[in-house]
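Peer 1: the sequence and its predicted three-dimensional model are supplied below.
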Amino acid sequence: MNDTWLDKVSWAADGLVPAIAQDEGTGCVLMMAWMNREAFNLTVQTGEATYWSRSRKKLWHKGEESGNIQRVKEIRLDCDGDVVLLKVEQDGGIACHTGRASCFFSRLEQGKWVEIDPVLKAPNEIYQKKS
């Protein structure tokens, strides 16, 4: 596949672009992560979301540990070319490492952050320690 489409992305100085994952069916924003060229290219090639982990400094195939893979149904680029939108089917219904459907589970109410979405599965049940 010709990768000139990657040249249309306005990559930040660090070589990354923010990527928003949105549930294809409900429209709910699930999470935001970062992609470099390799992660973006792998996402397109495999049809499953791959991101760049800034903390681990490595590629991160969403669901590699939890099994909650994001199957990409559509990819969009914003008008400035500096944000990617992935419309996904979220395996397991859990996108957040806290065991919630979305990473955006806290709402600002009268100067305090209130957790408004339930934990669907405890993180220790999702992320089993490898022996």
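Peer 2: Alright, I've got the coordinates.
Peer 1: okay, CA-based contacts and neighbour counts for the rest of this
Peer 2: Noted.
Peer 1: show me the strands in the protein, by range?
Peer 2: Counting by DSSP state E, residue ranges of the strands within the chain are 17-23, 29-35, 50-53, 58-61, 70-77, 84-90, 106-109, 112-115.
Peer 1: residue 96: which of those is closest?
Peer 2: The closest of the strands of the chain to residue 96 is strand 29-35. By CA to CA, the value is 7.2 Å.
Peer 1: presented hereafter is structure B, for comparison with structure A:
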Amino acid sequence: MAVFPERTTRAEVELGSTLQPKFGPDGLIPCITQDHATGEVLMFAFMNAESLGLTLSSGKATYWSRSRSKLWMKGEESGNVQLVREIRTDCDQDVVLIKVEQSGPANASCHNGYKSCFYRRLVDPADPTFKLETTTEPLFDPKTVYKK
């Protein structure tokens, strides 16, 4: 498992050349996942040191599931794996951005069957009913894939 270096000076964290991720008090760091080819945001999840290390060593996106309290390699159940093509961090290294190539039967990242987890938009921000509309069609049926 990867052991990340201790965070050093602000200047080294913000301008240096060593990855020094800042995990929160819960041991997690936010991770934004984008499609490498299109730049579309596919999902948002959390990583801990172990999942980030596994992502680096395997080349497959692995996250920490807060709801299940366990490691979760994307696609372990659905077959829709995320192959890591690039990893970035923000200026103070408290967020990770990974760019992936979707690989699998449906090429989807969302457990609800959509390519992206961001498949809905707010119709009218001024409307107090906060109506959402779905902007795309699902690529697979989660009931069939996950058998739940």
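Peer 2: Sure, I can see it. Owing to the predicted nature of the structure, the values given are computational and were not obtained by experimental measurement.
Peer 1: mind listing what residue 54 of the first structure touches?
Peer 2: Shown in contact with residue 54 of the first structure (CA atoms under 8 Å, 6 or more residues apart in numbering): residue 34.
Peer 1: now the aligned partner of it in the second structure: how far from residue 6 of the second structure?
Peer 2: Using TM-score structural alignment, the partner of residue 54 of the first structure in the second structure is residue 66. If you measure residue 66 of the second structure against residue 6 of the second structure using CA to CA, to the nearest Å, the figure is 24 Å.
Peer 1: surely residue 99 of the first structure touches residue 121?
Peer 2: Yes - using CA atoms under 8 Å, residue 99 of the first structure makes contact with residue 121 at a distance of 4.9 Å.
Peer 1: check contacts around residue 47 of the first structure.
Peer 2: Residue 47 of the first structure neighbours (CA under 8 Å, 6+ apart): 71, 72, 73.
Peer 1: need the contact list for the counterpart of the first one in the second structure.
Peer 2: Mapped onto the second structure by TM-score structural alignment, residue 71 of the first structure lines up with residue 83. By CA under 8 Å, 6+ apart, the residues touching residue 83 of the second structure are 59, 60, 61, 100, 101, 102, 103.
Peer 1: ok, of these, which come out buried?
Peer 2: Among these, those scoring as buried are 60, 61, 100, 101, 102 (criterion: 16 or more other CA atoms under 10 Å).
Peer 1: which position in the first structure pairs with the last one?
Peer 2: Read it as residue 102 of the second structure. By TM-score structural alignment, residue 102 of the second structure lines up with residue 90.
Peer 1: among the contacts of residue 83 of the second structure, which one lies nearest to residue 48 of the second structure?
Peer 2: For those, the residue nearest residue 48 of the second structure by CA to CA is residue 61; the value is 12.2 Å.
Peer 1: thinking again about what came up before, in TSV, list the strands of the first structure along with distance to residue 42 of the first structure.
Peer 2: Shown next, in TSV, are these (distance: least, CA to CA, whole Å):
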stretch	distance to residue 42 of the first structure
strand 17-23	14
strand 29-35	10
strand 50-53	7
strand 58-61	9
strand 70-77	11
strand 84-90	13
strand 106-109	31
strand 112-115	34
